[in-house]
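Engineer: Okay, predicted coordinates and the sequence, questions at the end:
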Amino acid sequence: MIFYSLRVSTWLGERNGSINLYSLTSFFFVLFFLMATQDIAVDGWALTMLSEKNKGLASICNILGQNIGYCASQLSFLTLNNKKICFYLLKKYAKIMHLIFYKSEYYKMLNTNLDLIYPTFQPFVDMNVFLKFWGIFILLLTILTFFKKETSNNKEKENKKITEQEKEQNNKSQNISNVPKKEENEFRNAKETYKNLYELLFLPPMKIFIILFLINRLPFASVEVATNFKMLKKGITKEEFAIFNPFFIPISIISPAIIGKIIQNTNPLNVYYYGYILRYISNIVLSTLLPLTGYMYSNKTHISQIFFYIYYLYIFGAQIFNNMCIDLMTVSSMGFQNVISDPQIGGTYMTFLNTINNMGSHVIYKKIKERN
């Protein structure tokens, strides 16, 4: 990411060049491959690290990490890469600094001449800076993780490990010539893992699980994907949508933790059922935004500003309600997956179940986006 950050900006055409689709595809294929590999390792780590009664907490950690990552990267990048939003923030900064340092000629000149620099003004962050920053962040985190040694506080696991090691030593001393090589063991373990996954596909409960999670987002997709697109066509601007982004950040971080605390000692599938019903209700609320937006912007000159503030508050409330329902379903479904996953192939097991879930939503949402 650090090495190719400048090249990606060029490939995207940000530096007045042509878009290089082949290079972009190759770069992001490698990047996503590495991230997927890391995801498998982290899922497996969570299953082996947590005790049996706390396995459900892995889903809270997962969704919490995803939301923090989404807010810290995507929302911040979309905001700081938008020219209008960045210029608006600069104007506010210049105005505040001029009020504080009213005797300063620099801030006085900056405040009065800002509009002149708008044509040549560039956003605060481009793809080059974005990739370089997160590349350095990931590199430092990897270095810290490399020096972190795991310690087990579970005496039962330690005793079991010692017993297994003693048995292994006895077997080696008895028949050292029959011990297979390390490479053969690794190959056999990988082969056994794929064999287990193949057998998993044909289990009757798993067939129901796969069908359910392939189609579970079908009732919500049209409303959740199309609403924002349709609202833009009705008159609301991207800048108005961006107003809500700073408020989504703390809520999206706090809500999974609250949901996880509430459902910690409950059946994950029961929670998923109630989350499904609540998500239906949230979609009904979201669907009212289209006629309301059409009315507000078709009569914009005749409607008082106070009603627009109420309208923005209603949009914010509807989006928050929908996001909390999504988090409720995600936390409960991932909690169920953690409980049923085999720790021996935990990472692969979890990734397989998540792939089924993501595959269904990706296909459905993509088709609806293409139609809009």
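Structural biologist: All right, it came through fine. Source: prediction; values computed, not measured.
Engineer: C-alpha only now, for contacts and for neighbours.
Structural biologist: Will do.
Engineer: how about the nearest residue to residue 268, chain neighbours excluded?
Structural biologist: Among residues not flanking residue 268 along the chain, residue 332 sits closest, at 4.8 Å (C-alpha to C-alpha, 6 or more residues apart in numbering).
Engineer: Compute the distance between that neighbour and residue 77, please.
Structural biologist: Separation of residue 332 from residue 77 (C-alpha to C-alpha, to the nearest Å): 30 Å.
Engineer: burial of the residue nearest to residue 268, as a residue count?
Structural biologist: Using other C-alpha atoms under 10 Å, residue 332 has 28 other residues around it.
Engineer: any chance you could map the helices in the stretch 201-350 of the chain?
Structural biologist: Applying DSSP state H, counting those that start in this stretch to the stretch 201-350 of the chain gives helices spanning 204-215, 218-234, 238-242, 245-263, 268-287, 289-298, 305-340, 346-371.
Engineer: for comparison:
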Amino acid sequence: FWAPLVDAMYVEAFGRRKSWLVPVQLLCGFLMIWGQYQIDAWLGESTADGQQTEPDIKVLTMYFFVLFFLMATQDIAVDGWALTMLSRENRGLASTVNSVGQTLGYFTAYVGFLALNDADTCNRFFRAVPQEEGIVSLGGFMAFWGYVFVFTTLYVVLFKREDDRSEDEPVESITGTYRGLLKVLQLPSVQQLCIVLLTCKAAFAAADAATSLKIVEYGMPKEELAFFTTFLGSAGIFLPALLGKLIAGHAPLNSWRWAYPLRLMVGLLYAILVPLSSATYATSSEHPVMEYLKIPTLTVSKATFAA
């Protein structure tokens, strides 16, 4: 909704995209650095002085709403900059790079954080002398990426220059941009695409959301389950890069139409194999080998058809 504002309002001397990208990323970084001192209290965990508090749902909601709003604004500016930064023949690869980056970020924040935050995992793989706490706390993790945001933004300010706007990309006024947006939304093909994108995941959303929860309920530790998403992360990083040229062609949705029925079949595999997991864990106190083979297979299949 606010994308036309990001596109039309800027300081020309500073740069059309940098006018939004720089302040938004700096604000995100400072919010994460500041949040490291508050997050334990907000979550109701023990603070530095040993006091236990109740989770503050309202503050958590407001904090992450602001953070995600800023991230969405940054995403708008980055997507717009990619259109002018990349050559015409490579603009179709912008979505591929975006997909790879999001998957890598999800993998780092999920698998990486759980591995370094869990004491048992750290003692098993990273330490010679066991300790009661993980290597990284949630506050420390937030602070690290906050500093990454700040220093990356400073690098963009000092060393990255925006190319001059080409004549075939005129800047509309705010009202003109919104009028253009309304005209685009009135196109039948765009309306059909919106309906597809808003409903396409409904067929397998329940299977995706419930599978990991049920497997944890049946006995697999969540930290070890997170390790299996390594396969999903690897596939999600490399497959979009390999399929990028195909997706960036004249009919990019053809590959999606081909993969969608196969993606539905992965949901059926979840429905079949999760009950088997219940029986397997019920009869074994050790972590079954078949589960260690089953979950990577499913995650790679899911990533393949989602890419």
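Structural biologist: Yep, that arrived. For clarity, every value in this text was computed on a predicted model and none was experimentally measured.
Engineer: Mind checking the TM-score on these two?
Structural biologist: For these two chains in superposition, a TM-score of 0.78 is obtained (TM-score structural alignment, normalised by the length of structure 2); 270 aligned residues with a C-alpha RMSD of 2.7 Å.
Engineer: still on that earlier bit, what's the match for the residue nearest to residue 268 of structure 1 in structure 2?
Structural biologist: Here residue 332 of structure 1 stays unmatched in structure 2, going by TM-score structural alignment.
Engineer: Residue 332 of structure 1 reaches residue 272, doesn't it?
Structural biologist: Yes: using C-alpha atoms under 8 Å, residue 332 of structure 1 is in contact with residue 272, at 5.5 Å.
Engineer: sorry, back to before: export the helices of the stretch 201-350 of structure 1 as TSV, with columns for distance to residue 22 of structure 1.
Structural biologist: Shown next, in TSV, are the helices of the stretch 201-350 of structure 1 (distance: least, C-alpha to C-alpha, whole Å):
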stretch	distance to residue 22 of structure 1
helix 204-215	31
helix 218-234	28
helix 238-242	30
helix 245-263	33
helix 268-287	39
helix 289-298	39
helix 305-340	34
helix 346-371	22
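Engineer: Report whether residue 164 of structure 2 is found in a helix, as I expect.
Structural biologist: No: applying DSSP: H, G, I helix; E, B strand; the rest coil, one finds residue 164 of structure 2 to be coil, outside a helix.
Engineer: That one and residue 26 of structure 2, how far apart?
Structural biologist: Distance from residue 164 of structure 2 to residue 26 of structure 2, by C-alpha to C-alpha: 24 Å.
Engineer: go on, residue 273 of structure 2?
Structural biologist: 46 Å.
Engineer: the more surrounded of the two?
Structural biologist: Comparing residue 273 of structure 2 with residue 26 by other C-alpha under 10 Å, the one with more neighbours is residue 26, at 18 against 15.
Engineer: dump the residue contacts of that one.
Structural biologist: By C-alpha atoms under 8 Å, 6 or more residues apart in numbering, the residues touching residue 26 of structure 2 are 149, 150, 153.
Engineer: List the ones among those residues that fall in helices.
Structural biologist: Counted as lying in helices by DSSP state H, out of the contacts of residue 26 of structure 2, are 149, 150, 153.
Engineer: Take those residues and write them to JSON lines, including distance to residue 265 of structure 2.
Structural biologist: Compiled in JSON lines, these are given as follows (distance: C-alpha to C-alpha, whole Å):
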{"residue": "149", "distance to residue 265 of structure 2": "39"}
{"residue": "150", "distance to residue 265 of structure 2": "43"}
{"residue": "153", "distance to residue 265 of structure 2": "43"}
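Engineer: Just give me the match in structure 2 for residue 4 of structure 1.
Structural biologist: Aligned partner of residue 4 of structure 1 by TM-score structural alignment: residue 35.
Engineer: Equivalent analysis for residue 314 of structure 1, please.
Structural biologist: Using TM-score structural alignment, residue 314 of structure 1 pairs with residue 294 in structure 2.
Engineer: Quick check: the gap between that match and residue 300 of structure 2.
Structural biologist: 10 Å.
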